[in-house]
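Student: Build the 3D model from these lines:
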Amino acid sequence: MNAKLDSTVTTRPVTRQTFDEVLVPTYAPAAMVPVRAAGLDLWDQNGKHYLDFTSGIAVTALGHCNPLVVEALTKQANTLWHLGNGYTNEPVLRLACALTEATFADRAFFCNSGAEANEAALKLARKHAHTKFGAHKSRIVSCFHSFHGRTLFTVSVGGQAKYTEGFEPLPPSIDHIPYNDIEAARSAIGDDVCAVVVEPIQGEGGVVPGDVAFLKELRALCDKTGAVLIFDEVQSGMGRTGELFAYMGCGVTPDVLTAAKALGNGYPIGAMLTTEELAKTLSVGTHGTTYGGNPLAATVALTVLDTINQPAFLARVKEASAKLVATLNQIVADYPQVFTLVRGSGLLLGMVVAEAFKGRSKDIQKAAEAQGLMVLIAGTEVLRLAPALIVSDAQIAEFDGLMRAALDSLTKAA
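Tutor: As a prediction, this is how the structure comes out:
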């Protein structure tokens, strides 16, 4: 018998210190440990209440423990959990129909995360180019400060050196250009490019919206060279901008779209959506995943999609965005020593820190947490906000009060 086995393994006391003792230190989580949540409200081990304006990095778009999602998951959990990929299932077929009917896509591939969705998209683009044009057409163009996942392939395509240092040699034939730089795009995208991948709004890179002219030029260059245009909508999709997907609001249609995060409202699922022509590239056995498209994930995602993809719901996201942006702009005006401007789209917003607080976005985040407000950062220069799409006017007002209290404590200390 294992001497380390504890018969109370499911109920033993654990604290933040336990993380440092038993988990691989790839994260540096907050000191508090959340234990319960509903909507945008969250409580830690000590019973302290927090207003969550992170939604798990734009994941729980319908709020924590949304009753509709809980009901759907519970029902499916008592019906059918998993099948090997030698079989299909009804929930995944319904989800694929719903996503293709709601978007430009004809075909869907399901996996477990945004990284896996992007991995599939990049493999599809390479395979398509090799099949149609030959092996010389293999180069991938991405943008600096982008983020596309943590696999070795996707982290190499992402344009942030801090995430690739120490993992060399990296996959070859990947180049990066400045975001929103049309001339750089024209110089980089030639006949040897198989794919151009871009976030319509850079999330981790600082909550920077893509210029419509830039995105349209990427579309034109891909049409000219035969490259595949991939939109990474892992963070910007599923209603976050007030459109079901951000591409719908900029008049640019990609060849491939990747989604995850809010698609499952916290249940792991990713999706790659594409056209009939490109989908033919991946035949039986060329790509796969054990858990992708399982009945549990597909059921949750279908419930989330059906809830978000309604005119009234998306209209409310835009209304909430306008109220939150006005609130943030007033905070910027009242605390010019801390922030300079607000940018982003819908309910994915960033507050850029001023010179006096340069490099201190984490300090602002910690000050907010002390007041019972959960917010995100995007690097050291931007405070990022991604509340659940169901955020109310009252919660926006509550955010305003908590943020101001945090900023008052921070500026007095300075």
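
Student: C-alpha only now, for contacts and for neighbours.
Tutor: Fine.

Student: Now do the contacts for the most centrally placed residue in the chain.
Tutor: Centroid-nearest residue in the chain: Q235, 2.6 Å away (criterion: C-alpha atoms, centre = their mean). Q235 makes contact with A58, V59, G203, A259, A260, K261, A262 under the criterion C-alpha atoms under 8 Å, 6 or more residues apart in numbering.

Student: of those, closest to L68?
Tutor: A262 (14.6 Å; C-alpha to C-alpha).

Student: what helix or strand is the residue nearest to the centre of the chain on?
Tutor: Per DSSP states H and E, Q235 falls between elements, in no helix or strand.

Student: can you give me the helices for the protein?
Tutor: With DSSP state H as the definition, the chain shows helices at residue ranges 16-22, 55-58, 67-77, 90-102, 114-132, 152-157, 182-188, 212-225, 276-279, 295-308, 311-334, 361-370, 393-413.

Student: quick one: the fourth one to helix 295-308, angle?
Tutor: Per axes from the mean of the first three to the mean of the last three C-alpha atoms, to 10 degrees, the angle that helix 90-102 makes with helix 295-308 is 30 degrees.

Student: in helix 90-102, what's buried?
Tutor: Across helix 90-102, burial judged by 16 or more other C-alpha atoms under 10 Å covers P91, V92, L95, A96, L99, T100.

Student: Spatially, what comes nearest to the second one if we skip its sequence neighbours?
Tutor: When you say that, I think you mean V92. Spatial nearest neighbour of V92, excluding adjacent residues (C-alpha to C-alpha, 6 or more residues apart in numbering): A298 at 5.1 Å.

Student: quick one: the one you found and N89 touch, right?
Tutor: No: look at A298 against N89 with C-alpha atoms under 8 Å: they stay out of range, at 9.3 Å.

Student: between these two, who's got more neighbours?
Tutor: Each of A298 and N89 has its neighbours counted (other C-alpha atoms under 10 Å); A298 has more, 29 against 15.

Student: ok now do the more buried one, which residues does it touch?
Tutor: Here A298 is in contact with P91, V92, L95, I269 (C-alpha under 8 Å, 6+ apart).

Student: The structure of the following sequence is requested for comparison with the preceding one:
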Amino acid sequence: MSALFPTYAKWDVKPIKGNGSRLIDSRGKEYLDFISGIAVCNLGHCHPKVNAAVESQLQQLWHVSNLFQIEGQEKVAQILVNNSVGDYVFFCNSGAEANEAAIKLARKSTGKHHIVSMRNSFHGRTLGSMAATGQDKIHQGFGPLLSEFTYIEMNNQQALEEVVTTETAAIMVEVIQGEGGIQLMNDDFAEALKNVCEKYGCLLIIDEVQTGIGRTGTAFAYEQFNLSPDIITVAKGLGNGFPVGALIGKSHLKEAFSPGSHGSTFGGNPLAMAAAEAVVNEVFSPEFLVDVKEKGELFKEELEQSLRSLELVEEVRGKGLMLGIACKTEVAPIIEACREKGLLVLPAGPKVVRILPPLIVTEDEIKTAIGILKDVLSTVDQAPKVSVEN
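Tutor: As a prediction, this is how the structure comes out:
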């Protein structure tokens, strides 16, 4: 009997070793890991540069608290600023914490409390980030939520213009909804976001927890939508598996996060900064990002071509190495069948197969994955249809 709370529906797989895009379980079975810890291990498992950085820091210093100057924080913050539209960084431990900080910063800096977010969004499971999440199933059972959140459908310009007022502190959005089905923002909605924020003086918060750190072929996904957010939140891929998150904000927000306004005991500790510095130095190189973009385009094109004839498949969507296969049926059996064949993928809602390989994935590994996906989806597509007679 497990001593763990049953908060996760765990698979019958016990990983014990990983290297690059590969995982090996306790039975010795090898898998192509196209989950990457849910867009976390962007450099794959046991990346030598990240391992070396953390191992070196382990021998020097683990933790001192934010009462002290931590050199690694300054280094990583400068790299994040240099590769974004932001000017200052706050470090924490997770995406939910980064989004919680973003909500606090927006409210404190504007003196307003109303925040608009999107239906089917996901921003975390703390009370604040859960309130920002536009999914009823995440809210159920927890009583009254943090008030003054309004949810609208992404890409609905009319709804956006109807709900934003001079009393709106911020609009909070993912440019690609990860948990919500790999749904992309369109260019018209991106333009409407800019116009509404300028008209009403509200902040734009972009949640890059899943899309950031190179996942879509640019340092941050907002760059591909011609947006300039006031606040960017990141985590997941920032530490390649070491728990770390960050809020990146523009200079006009600096005074709102003065001493005592916010904090984190473990945020930005030396070990996390060692991992993050190794990651961003690798991922943010232009050559690396071009490679991600090219592999993402190859993956999507070949996946579309391979699955085009299947009635079951509605579309392949996404950017870079954040892809989704939208199906006409629930995908849980598809994901299980892929796992049996040695490919790890996961759902994004009930009818979308989400594909998040490490950014260092090879073309051969991509082609192997496409072969497994085509085989599994073809089998489901050709299965006899059960008719229901009255």
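
Student: TM-score of the superposition?
Tutor: After superposition, the two chains reach a TM-score (TM-score structural alignment, normalised by the length of the second structure) of 0.96; 384 aligned residues with a C-alpha RMSD of 1.2 Å.

Student: picking up where we left off before, tell me the counterpart of the residue nearest to V92 of the first structure in the second structure.
Tutor: Residue-level alignment of A298 of the first structure against the second structure, with TM-score structural alignment as criterion, gives M273.

Student: I360 of the second structure maps to what in the first structure?
Tutor: In the first structure, I360 of the second structure lands on I390 (TM-score structural alignment).

Student: Its match: neighbour count?
Tutor: Other residues near I390 of the first structure come to 18 when the count uses other C-alpha under 10 Å.

Student: How about the one 3 residues further on?
Tutor: When neighbours are counted by other C-alpha under 10 Å, D393 of the first structure registers 13.

Student: how much space between it and A322 of the first structure?
Tutor: 11 Å (C-alpha to C-alpha, to the nearest Å).

Student: for N180 of the first structure, same thing?
Tutor: 24 Å.

Student: These two - which one has more neighbours?
Tutor: Counted by other C-alpha under 10 Å, N180 of the first structure and A322 do not tie: N180 has more neighbours, with 19 against 15.

Student: Translate that one into the numbering of the second structure.
Tutor: Checking TM-score structural alignment: N180 of the first structure goes with N155.

Student: That match touches N186, doesn't it?
Tutor: Yes: the pair N155 of the second structure and N186 passes the contact test of C-alpha under 8 Å, sitting 6.3 Å apart.

Student: Which residues are in contact with the equivalent of V164 of the second structure over in the first structure?
Tutor: In the first structure, V164 of the second structure lines up with I189, judged by TM-score structural alignment. If a contact means C-alpha under 8 Å, 6+ apart, then I189 of the first structure has V141, V196, L221, C222, T225 as its contacts.

Student: Distance check, the counterpart of the first one in the second structure against Q135 of the second structure.
Tutor: In the second structure, the residue matched to V141 of the first structure (TM-score structural alignment) is V116. Note on V116 of the second structure: its distance to Q135 of the second structure, by C-alpha to C-alpha, is 14 Å.

Student: okay, those two: which has more neighbours?
Tutor: When neighbours are counted by other C-alpha under 10 Å, V116 of the second structure and Q135 differ, and V116 comes out ahead with 22 against 17.

Student: what about E165 of the first structure, how many residues close to it?
Tutor: If we define neighbours as other C-alpha under 10 Å, then E165 of the first structure has 11 of them.

Student: The second structure: which residue goes with that one?
Tutor: In the second structure, E165 of the first structure lands on Q140 (TM-score structural alignment).

Student: From I103 of the second structure, how far out is that match?
Tutor: From Q140 of the second structure over to I103 of the second structure the distance is 21 Å, taken as C-alpha to C-alpha.

Student: before we move on, what about Y151 of the second structure?
Tutor: From Y151 of the second structure over to I103 of the second structure the distance is 15 Å, taken as C-alpha to C-alpha.

Student: With M273 of the second structure instead?
Tutor: Using C-alpha to C-alpha, we find M273 of the second structure at a distance of 24 Å from I103 of the second structure.

Student: cool, I138 of the second structure as well?
Tutor: 18 Å.

Student: Looking at those two, which is more packed in?
Tutor: I103 (21 against 14).

Student: The corresponding residue of the first structure for the more buried one - nearest residue in space that isn't next to it in sequence?
Tutor: Taking TM-score structural alignment, the alignment pairs I103 of the second structure with L122 from the first structure. Among residues not flanking L122 of the first structure along the chain, A195 sits closest, at 7.3 Å (C-alpha to C-alpha, 6+ apart).

Student: The corresponding residue of the first structure for L344 of the second structure: what's it in contact with?
Tutor: Correspondence of L344 of the second structure to the first structure, assessed by TM-score structural alignment: M374. Each residue near M374 of the first structure by C-alpha under 8 Å, 6+ apart is listed here: Y50, L51, D52, F53, T54, Q365, A368.

Student: make it 7 Å
Tutor: For M374 of the first structure, the contacting residues are Y50, L51, D52, F53, T54, A368, by C-alpha atoms under 7 Å, 6 or more residues apart in numbering.

Student: do the same with K112 of the second structure
Tutor: Going by C-alpha under 7 Å, 6+ apart, K112 of the second structure touches E167, T168, A169.
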